[in-house]
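structure for the following, please:
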Amino acid sequence: MLGQLKTEEKSNEITAIPELIKLLDIKGALVTIDAMACQTEIAKTIVDQGADYLLAVKNNQGKLRQAVEAVFATQRATAPERIEAEQGHGRIESRQAYVLSSETLDGNFSRWKGLKSIVTVENFRYQKGKAAELEYRYYISSKQLNAEQAASAVREHWGIESMHWVLDVTMAEDACQIYKGHGAENLSCLRHIGLNMLRSEPTKLSIVGKQKRCMMNTSMLEAVLNAGLNSMNKS
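Prediction:
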C-alpha cells in the first residue's frame, strides 16, 4: 500500500482519487483503476502527473462502453492478442487480451486525455460440477499497449482486487462501522499488516485457516509474527 486518503463527509471516492494521485510519485507508471474511477477528470489527473492510465469501462460510461464493445465485436479477429491459460484442482481458466487503437472508436472521445488504446479481455472459466462462464471486460488506456502488456497489467490489477476481496472476507473490512477520527484509516493499515504477516508464514494453510490456528495456538501466533517481522526487515 503506497497511500490512502480518507473521504470527507458529503464526498466519495471519485472526488478523493485525484487528490490521492497528486500525493503520489507516479511518473512513468501505468495506473490501473476499476470502473468507478473511469472518469475524464481522473484520467486527466493521471496524465498530468506524468503517468498513463488503464481504466476499466462499464455502464457508468455508457457511450464509451458501447463504442468499445462495438469495435471489438467487428474487429476482434484482426486485433493483436495474448492468450494465457491455467489449470488445476478441477478448474480450467483462460484469458485472451485484445488491443486496438482508440482511433477505431466511432465517436468523439477527445475528453479522455491522451487516449491511445482500447482493450478487451475475454475470460473463460470452467470448474468441475459448475456451468462454464464466459465474460468480456473492457478497458481504455493512454498508453500505446500491445496485447502482452495489456494482459499483464490487467492480471496485476485483478491480483489487487483479489487482495481487497480477501480483506473483506477474512477481516470483514466492508462491514466495519468505525469511522470517527482516523479510526478507519488506522484499522485499514492494521488489516494490511496483518494480512501480509499471515501470507509471510510458510504453512500451506488458507488465510482463514491460519487465523483459526493463531486463535487456538500461541506457537502459531508467534510463527506468524516472526515471519511477518522478518519479511518487513528484508524489505
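
from now on I want contacts and neighbour counts done on CA atoms only, so please keep to that.
Noted.

secondary structure class of V121, three-state.
The three-state assignment at V121 reads strand, by DSSP: H, G, I helix; E, B strand; the rest coil.

do the same with A70
helix.

isn't A79 right up against Q96?
No - between A79 and Q96 there is no contact under Cα atoms under 8 Å: 11.0 Å.

can you pull out the helices in the chain?
Listed in chain order, the helices of the chain (DSSP state H) span 13-23, 40-48, 62-75, 147-171, 183-200, 207-216, 218-234.

which one of those helices is the most hemmed in?
Mean neighbour count (mean count of other Cα atoms under 10 Å) peaks for helix 40-48 among those, with a mean of 19.

give me the angle between that helix and helix 13-23.
Orientation check (axes from the mean of the first three to the mean of the last three Cα atoms, to 10 degrees): helix 40-48 against helix 13-23 gives 10 degrees.

one more to line up against the first:
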Amino acid sequence: MKGNQKTLHRQIRSQFQGKRHIPFVATDHEIGHGRNITWALRAKQAPEHIREAWIGTSWIMEVTASGTRDGKPFQATHLFLTSLRTTPEALLQLVRDRWSIEGWHWIRDTQLHEDAHRYRGNGAGVMATLRTAALNLLRLAGFRSIRSGLQAVMHDITALLAMARRQPRCLLKL
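You can find the predicted model right below:
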C-alpha cells in the first residue's frame, strides 16, 4: 500500500498502532549479500469499513524489515491488504518474493533505463531479453554492482565477449 491512497494507508496504519491485539505474526531472518535483516509480519482480518470499500479484502498486514545493509542500519515498514486466505508465514514469503522482484525492476530501470525505451512489437521483447542476458552475465562474472559491471565492459568488447563465453562455476564442477 503506497502513500498515494492516503485514507486507506492511514486506516491500515492505525490498525497496527498502540496496544491493539494482532492475532497473526510471522518472522524470518536473512543473512547474506551484506545484509542482516529480520522480517516481521503482523496481520489481522481487515475491519469492516476496509472490506466494504475494497471488496474481497480479507487481511491487512504490516511488514517491517530491520537490521543492517552493508554495515549501515536499515528499517522499512510497508502496509498491505490482500484477498488471499493463507498462513502468516505464506503471506510473509509472498511479500519477500514481491520485494525481490521489485528490486530487480529497480535495477533494470535505474541502471538500464528500461522504462525510457520505446521499442514496439518484437523489438521490446528482444531488448528485454538482451538486457536480462547482460545482467545475468555481469552477476556470473562476479560483479556485485551492476553499475560497476556495466562500466567495466561498456567500451571493452573483448571483456564482454569473454563473459559471454565463460561457463558458470556450477557447470565446471561436473
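
now the TM-score, please.
The TM-score (TM-score structural alignment, normalised by the length of structure 2) is 0.73; 165 aligned residues with a Cα RMSD of 3.2 Å.

columns distance to Y126 of structure 1 on top of the helices of structure 1, output as CSV?
Listed next are these as CSV, based on distance: least, Cα to Cα, whole Å:
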stretch, distance to Y126 of structure 1
helix 13-23, 34
helix 40-48, 35
helix 62-75, 23
helix 147-171, 18
helix 183-200, 27
helix 207-216, 24
helix 218-234, 34
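
which one of those lies closest to I83 of structure 1?
Closest to I83 of structure 1 of the helices of structure 1, according to Cα to Cα: helix 147-171, at 8.3 Å.

now what about the closest one, what contacts it?
By Cα atoms under 8 Å, 6 or more residues apart in numbering, the residues outside helix 147-171 of structure 1 that reach it are 32-33, 80-82, 96-99, 119, 121, 173-175, 191-192, 195, 207-208.

could you flag which of those are buried?
Buried subset of the contacts of helix 147-171 of structure 1 (neighbour count, 16 or more other Cα atoms under 10 Å): 32-33, 81-82, 96-99, 119, 121, 173, 191-192, 195, 207.

out of these, which one sits closest to S141 of structure 1?
Using Cα to Cα, V119 comes nearest to S141 of structure 1 of those, at 7.9 Å.

need the contact list for the corresponding residue of structure 2 for the closest one.
V119 of structure 1 maps onto M61 of structure 2 when the alignment is built from TM-score structural alignment. Taking Cα under 8 Å, 6+ apart, we find M61 of structure 2 in contact with 12, 41-44, 79-81.

swap the cut-off to 7 Å and go again
Counting by Cα atoms under 7 Å, 6 or more residues apart in numbering, M61 of structure 2 touches 41-44, 79-81.

what does I33 of structure 1 give?
For I33 of structure 1, the contacting residues are 54-56, by Cα under 7 Å, 6+ apart.

can I get those in CSV with distance to G107 of structure 1?
CSV is the format used below for the contacts of I33 of structure 1 (distance: Cα to Cα, whole Å):
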residue, distance to G107 of structure 1
L54, 20
L55, 19
A56, 19
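
out of those residues, which are inside strands?
The strands, defined by DSSP state E, take in 54-56 from the contacts of I33 of structure 1.

which one of the residues you listed is nearest to T40 of structure 1?
In terms of Cα to Cα, no member of the ones in strands among the contacts of I33 of structure 1 lies closer to T40 of structure 1 than L55, at 10.4 Å.

residue in structure 2 paired with V169 of structure 1?
Checking TM-score structural alignment: V169 of structure 1 goes with T110.

distance of R169 of structure 2 relative to G142 of structure 2?
Using Cα to Cα, to the nearest Å, R169 of structure 2 is found at 11 Å from G142 of structure 2.

appreciated, that's everything.
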